[in-house]
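**Q** Generate coordinates for the sequence data below:
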Amino acid sequence: MSHSPSAAPAAASPAGDVPRSRVIVASLIGTSIEFYDFYAYATAAVSVFPLIFFAKGDGDAALLASMATFGAAFFGRPIGAVLFGHLGDRVGRKATLIGALLTMGIATFLIGLLPTYYQIGLWAPAMLAILRFAQGLGLGGEWSGAALLATEYAQEGKRAQAAMWPQLGAPIGFLLANGLYLILVMVTGHDSTAPDMDGPFLTWVWRLPFLLSIVMVAVGLYVRFKLEETPVFQRALDQDQRVKAPLGEVFRRNWWELILGTFVMYATYVLFYLMTTWILSYAIGKEESGFLGVPYGEFLVLQLVGILFFAAFIPVSGWLADRFGRKPTLLVVTALMVVFGLSFGLWLAPETMGQGAEFNVGSMIVFLAVGMALMGLTFGPMSAVLPEMFPTNTRYTGSGIAYNVASIIGAAVTPFIAAWLVQRFDVSFVGYYLAAASLITLVALALAPETRHADLHTVTSARERRAAAR
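**A** Okay, the predicted model is just below:
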């Protein structure tokens, strides 16, 4: 097939052929379910799994082992991006999104059925790691498909605002998963600082968030079956612009965009998993180990308050990215993330934040609000930025690989490294880690092009378009 610049997209179907509300719901509900499944595991990885799946050894070793299985999903995500990306670029966005949702949902449901270490020994953590990997496969194909669904239906000049809908799935999924955990903790009276191994929460109640996910998956499937193919991809089908091997094509023609996209996303991942998974382990950890000793239920309420700032600033980021451009918006936000990282020691040191009964609730709420606001501002535009970097016939594969490779280097190891830094040094080094990651992303952003006016119908790489314009 030819890779010359495409003609004007006059033949494309108008986005108005499909109700805008249906596109919004279909892109939002899938990512909400997928992130719900993901965060249900993240919460359990801190508060449940170290006690019932990694029972051998001391508490710190069990926590690190649980964090390691948490990271297993991130190694599945690039594989899922390749697998589902191939299908998405060859078969279509709709069918691929359904497959990704099923993969994630079934794996999550099965985690709720797993026997524990006390029942089958080492087979328990082994099976947990396998299902966690399967969760990663599903999410690896979900995000890029949902982002493409939103951007390829968007009105010209409003792509970032349209693309923010699947991004809202992250805070919604977090609120659903952790809100349910909070209710279960309160109902059962579970105390993370003095866990009752024979109590209802650790014997069976923890399974409910995983088992209930199957209901949400059924709803998501219903919505997506009613969806139609995006007009941008349908035009590619009509003009026979698909490629036989999207993976080979994207590595051959868009390798530079893959590198830039990965590192543009890198600091976003580091920030988010510090503000969700790691901060939870730091807050509820034992005082004698240098942590804050806050009861799990109490801190979960604070996290739920913080996540509201995440959700509130995602729409703001979409407007900013459409008004001022993707690159200027992200450069400013990432620079603020550097400053925020350098301030961790001032915020979180036990002597300033307080431990146990002396814990400073107000100071922690402000810390979470600032971090989550920055998270909304950096995460919101990504579902427009990454798809805009790639041509139609490899967009699912390219954006998915960049997004999910970033998850390995920016998220898979982040809770583990942060926990180790606190144990080996002090909490200020966790902030230095965030600042260093943000500096790397600043370099990538400086090298990246502005994509606000990119033509989504093109079948050539950004580099080829620039060469053709000269």
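
**Q** contacts, neighbours, all on C-alpha from now
**A** Will do.

**Q** need the strands for the chain, in chain order.
**A** With strands called from DSSP state E, the chain shows none.

**Q** Next one: residue 468 from residue 257, what distance?
**A** Computed as CA to CA, to the nearest Å, the residue 468 to residue 257 distance reads 17 Å.

**Q** nearest spatial neighbour of residue 316, skipping sequence neighbours?
**A** Distances taken as CA to CA, 6 or more residues apart in numbering place residue 377 nearest to residue 316, at 7.1 Å, with adjacent residues excluded.

**Q** Tell me which of residue 468 and residue 257 has more neighbours.
**A** The residue with more neighbours, out of residue 468 and residue 257, is residue 257; 22 against 10, by other CA atoms under 10 Å.

**Q** quick one: contacts for the more buried one?
**A** 389-390, 462 (CA atoms under 8 Å, 6 or more residues apart in numbering).

**Q** so what's residue 395 closest to, chain neighbours aside?
**A** Distances taken as CA to CA, 6+ apart put residue 387 closest to residue 395, at 5.9 Å, once the chain neighbours are dropped.

**Q** circling back to that earlier point, filter the contacts of residue 257 down to the buried ones.
**A** With burial judged by 16 or more other CA atoms under 10 Å, the buried subset of those is 389-390, 462.

**Q** Tally up the residues packed near the residue nearest to residue 395, please.
**A** Residue 387 has 30 nearby residues by other CA under 10 Å.

**Q** what residues are up against it?
**A** Taking CA under 8 Å, 6+ apart as the criterion, residue 387 is in contact with 144, 147-148, 151, 395-396, 398-399.

**Q** Residue 158 versus residue 326, what's the distance?
**A** 12 Å.

**Q** Please read the previous query as pertaining to residue 236.
**A** The gap separating residue 236 from residue 158 is 22 Å, by CA to CA.

**Q** With residue 103 instead?
**A** Separation of residue 103 from residue 158 (CA to CA) stands at 32 Å.

**Q** Show me what the longest helix along the chain is packed against.
**A** If you go by DSSP state H, the chain has its longest helix at helix 59-90. The helices and strands touching helix 59-90, judged by 3 or more CA pairs under 8 Å, 6 or more residues apart in numbering; DSSP states H and E, are helix 20-47, helix 49-52, helix 93-111, helix 123-152, helix 246-253, helix 395-407, helix 414-424.

**Q** residues touching the nearest residue to residue 150 once chain neighbours are set aside, list them.
**A** Spatially, and ignoring its direct neighbours in sequence, residue 150 is nearest to residue 163 (5.1 Å; CA to CA, 6+ apart). Each residue near residue 163 by CA under 8 Å, 6+ apart is listed here: 147, 150-151, 154, 318, 380-381, 383-384.

**Q** now with 7 Å?
**A** Counting by CA atoms under 7 Å, 6 or more residues apart in numbering, residue 163 touches 147, 150-151, 383-384.

**Q** Any chance of a markdown table for those, columns neighbour count and distance to residue 186?
**A** Listed next are the contacts of residue 163 as a markdown table, based on neighbours: other CA atoms under 10 Å; distance: CA to CA, whole Å:
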| residue | neighbour count | distance to residue 186 |
| --- | --- | --- |
| 147 | 28 | 36 |
| 150 | 29 | 38 |
| 151 | 27 | 41 |
| 383 | 29 | 36 |
| 384 | 28 | 39 |
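
**Q** to compare against the first, here's another:
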Amino acid sequence: MLRLATASLAGTAIEFYDFALYGTAAALVLGPLFFPSFSPLAGTLAAFGTFGVGFVARPVGAVLFGHMGDRLGRRPVLFSSLILTGAATVAVGCLPTYDTIGILAPVLLILLRFLQGLGLGGEWGGAVLLTVEHAPPHRRALWASFPQTGPSIGFLLANGVMLAMSAVLSDAQFTAWGWRVPFWAAGVLAAAGLLLRSSLAETPDFRDLASKGERAGAPFAEVVRDHWRLVLLTAGALSLGYALVYTMSTWSLAYGTERLGVDRTVMLGCVMAAVVLKGPLIPLAAVLGDRVGRRPMCLAGCALSIVWTFPMTALLATGQPLWMFLGFLGGSVSFAAMFSVIGAYLPELYAPRVRCTGAALGYNLAGVFGGALTPIVATAVSSSGEGPPWGVAAYLTGAAVVSLGCFALLPETRPASVRAAEARGAEAEGAAPA
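**A** From the prediction side, this is the model:
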């Protein structure tokens, strides 16, 4: 299990490195390079628009790679999605800017971002099923939290490389070529990920389906026909997590550097420090999720977000590194409470024959609702006026209320065998002589 979980973690870390890297670049440099005729605000909005294209592509990737996972196996998804995302990311680093090729530059940027999203839409489903379908029922949330930790590592890698380039280069050098280096590094990471995954075995659940001839003929059609309500509920429930992450990791960079005048290395450092502490929280919260259930952890994360969004926004508006870090840390804790168990929760909601498609579709649709729109909405509602951007806090609070309602309508999925074993243990303890 440790070898499988580590390979799964490495893959999601690499894929989310690619995806997060684009978000950081969109906040810092892509606007003036690819949309130079726009005003600074319009250029940032346009760059965030191309950022959102990746999220729109993710459900499409979930359908395409989900079909592959449910028909051909989970293992092929892990290779093909990694190759696609890695190649698209390296290509972004090689792309000429608007000054060189004109309007073709933003068109190609949008296309490559779409391909990035396609690959990531398939990666998550394959990675979590690799661990969930091998894991013992009583430790399923823990092992499935490994791929959920991968995005934090990927974000740290992406922003760490971007921070290093920003620190050692002048503004002119960074804008001219320094921002490209992290994109080129994605090719090396993708090759390492493919090597690590080369010896992985297919999951027992899929082998059992294949041996019995019970694979779904048209997984997406079956999910839409029989599980459409479940897909929409999970998408609505998870949208808060995306909104939190991309408020902190993408929009806040643009807001801090452009509105507050904070140096970009300081902003990146504050966000990265919070993510460093968030990483270990995810497996710790997953252990608790194996004890108390998936749904209670998710409800607790939503409730904490409702309480924290306004203080987090006020702390960000101070422009002081310590206060901004504390604001991001609180948001990271609420995110960890929810997403620590999602790797087990979503697959457990679906039968194995459509699990890859159903779980990935709900997860990636949430990215459209919460991830694609958040930087654009947050930039628009904070574009004028003095003081903290309370419109951003109100937007996040609304997202938290919606997610809380959706989680309240979802069932608990912690395996019945685990609950029964705990009940038998409690009964035996109660019957034991004093």
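
**Q** before we move on, back to that, please say which of residue 326 and residue 158 of structure 1 ends up with more neighbours.
**A** Set residue 326 of structure 1 next to residue 158 and count neighbours by other CA under 10 Å: residue 326 wins out with 24 against 17.

**Q** In contact with the counterpart of the more buried one in structure 2: list those residues for me.
**A** Matched by TM-score structural alignment, residue 326 of structure 1 corresponds to residue 294 in structure 2. Shown in contact with residue 294 of structure 2 (CA under 7 Å, 6+ apart): 341, 345, 412-414.

**Q** Could you do residue 98 of structure 2 as well?
**A** By CA under 7 Å, 6+ apart, residue 98 of structure 2 lies in contact with 33-35, 105.

**Q** likewise residue 17 of structure 2?
**A** Residues near residue 17 of structure 2 by CA under 7 Å, 6+ apart: 154-155, 157-158.

**Q** at 6 Å what do you get?
**A** 154-155, 158 (CA atoms under 6 Å, 6 or more residues apart in numbering).

**Q** how about those residues in TSV, adding distance to residue 280 of structure 2 and neighbour count?
**A** Formatted as TSV, the contacts of residue 17 of structure 2 follow (distance: CA to CA, whole Å; neighbours: other CA atoms under 10 Å):
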residue	distance to residue 280 of structure 2	neighbour count
154	14	24
155	14	27
158	18	27
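
**Q** ok, those vs residue 319 of structure 2, which is closest?
**A** Of all the contacts of residue 17 of structure 2, residue 319 of structure 2 sits closest to residue 155, with 21.9 Å by CA to CA.

**Q** The closest one pairs with which position in structure 1?
**A** Checking with TM-score structural alignment, residue 155 of structure 2 has residue 174 as its match.

**Q** List the contacts of that match.
**A** By CA under 6 Å, 6+ apart, the contact set of residue 174 of structure 1 is 36, 39.

**Q** Go again with 10 Å.
**A** The contact partners of residue 174 of structure 1, by CA atoms under 10 Å, 6 or more residues apart in numbering, come to 32-33, 35-40, 42-43, 180, 276, 303-304, 307-308.

**Q** How about residue 397 of structure 1?
**A** With contact taken as CA under 10 Å, 6+ apart, residue 397 of structure 1 is in contact with 78, 80-89, 141, 144-145, 246-251, 387, 390.

**Q** Now list the buried members of those.
**A** Buried among the contacts of residue 397 of structure 1 by 16+ other CA under 10 Å: 78, 80-89, 141, 144-145, 246-247, 249-250, 387, 390.

**Q** what about the most centrally placed residue in structure 2, distance to residue 167 of structure 2?
**A** By CA atoms, centre = their mean, structure 2 has its centre lying nearest to residue 151, at 5.9 Å. To residue 167 of structure 2, residue 151 of structure 2 is 24 Å away according to CA to CA.

**Q** so residue 244 of structure 2 sits right up against residue 373, yeah?
**A** No. Assessed by CA atoms under 10 Å, residue 244 of structure 2 is found out of contact with residue 373, at 11.7 Å.

**Q** Name the residue in the two with the higher neighbour count.
**A** Using other CA under 10 Å, the more surrounded residue of residue 244 of structure 2 and residue 373 is residue 244, with 23 against 20.

**Q** now the more buried one, nearest residue through space, not along the chain?
**A** Leaving aside its chain neighbours, residue 244 of structure 2 sits nearest to residue 331 (6.7 Å; criterion: CA to CA, 6+ apart).

**Q** The one you found matches what in structure 1?
**A** In structure 1, the residue matched to residue 331 of structure 2 (TM-score structural alignment) is residue 371.

**Q** do residue 209 of structure 2 as well
**A** By TM-score structural alignment, residue 209 of structure 2 lines up with residue 236 in structure 1.

**Q** Spatially, and excluding backbone neighbours, which residue is closest to its match.
**A** Residue 236 of structure 1 sits nearest to residue 242 (CA to CA, 6+ apart), 6.5 Å away.

**Q** ok, now which ones touch the one you found?
**A** 1, 89-91, 233, 236, 392-394, 459.

**Q** I'd like the residues you listed as TSV, with distance to residue 227 of structure 1 appended.
**A** Output for the contacts of residue 242 of structure 1, formatted as TSV (distance: CA to CA, whole Å):
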residue	distance to residue 227 of structure 1
1	29
89	17
90	18
91	15
233	14
236	18
392	19
393	20
394	21
459	24
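
**Q** Report the buried members of the residues you listed.
**A** The neighbour count (16+ other CA under 10 Å) marks 89-90, 233, 236, 392-394, 459 as buried among the contacts of residue 242 of structure 1.

**Q** okay but residue 172 of structure 1 is in contact with residue 309, surely?
**A** No. Between residue 172 of structure 1 and residue 309 there is no contact under CA under 10 Å: 11.7 Å.

**Q** thinking again about what came up before, of all the contacts of residue 294 of structure 2, which comes closest to residue 309 of structure 2?
**A** Set against residue 309 of structure 2, the nearest of the contacts of residue 294 of structure 2 by CA to CA is residue 341 (21.8 Å).

**Q** Spit out the contact partners of the closest one.
**A** 140-145, 148, 282-283, 285-290, 293-295, 297-298.

**Q** Quick check: residue 67 of structure 1 vs residue 190 of structure 1, distance?
**A** Going from residue 67 of structure 1 to residue 190 of structure 1 by CA to CA gives 21 Å.

**Q** should've said residue 242 of structure 1
**A** Using CA to CA, residue 242 of structure 1 is found at 54 Å from residue 190 of structure 1.

**Q** Around the alignment partner in structure 1 of residue 145 of structure 2, count how many other residues there are.
**A** Matched to structure 1 by TM-score structural alignment, residue 145 of structure 2 sits across from residue 164. Using other CA under 10 Å, residue 164 of structure 1 has 29 other residues around it.
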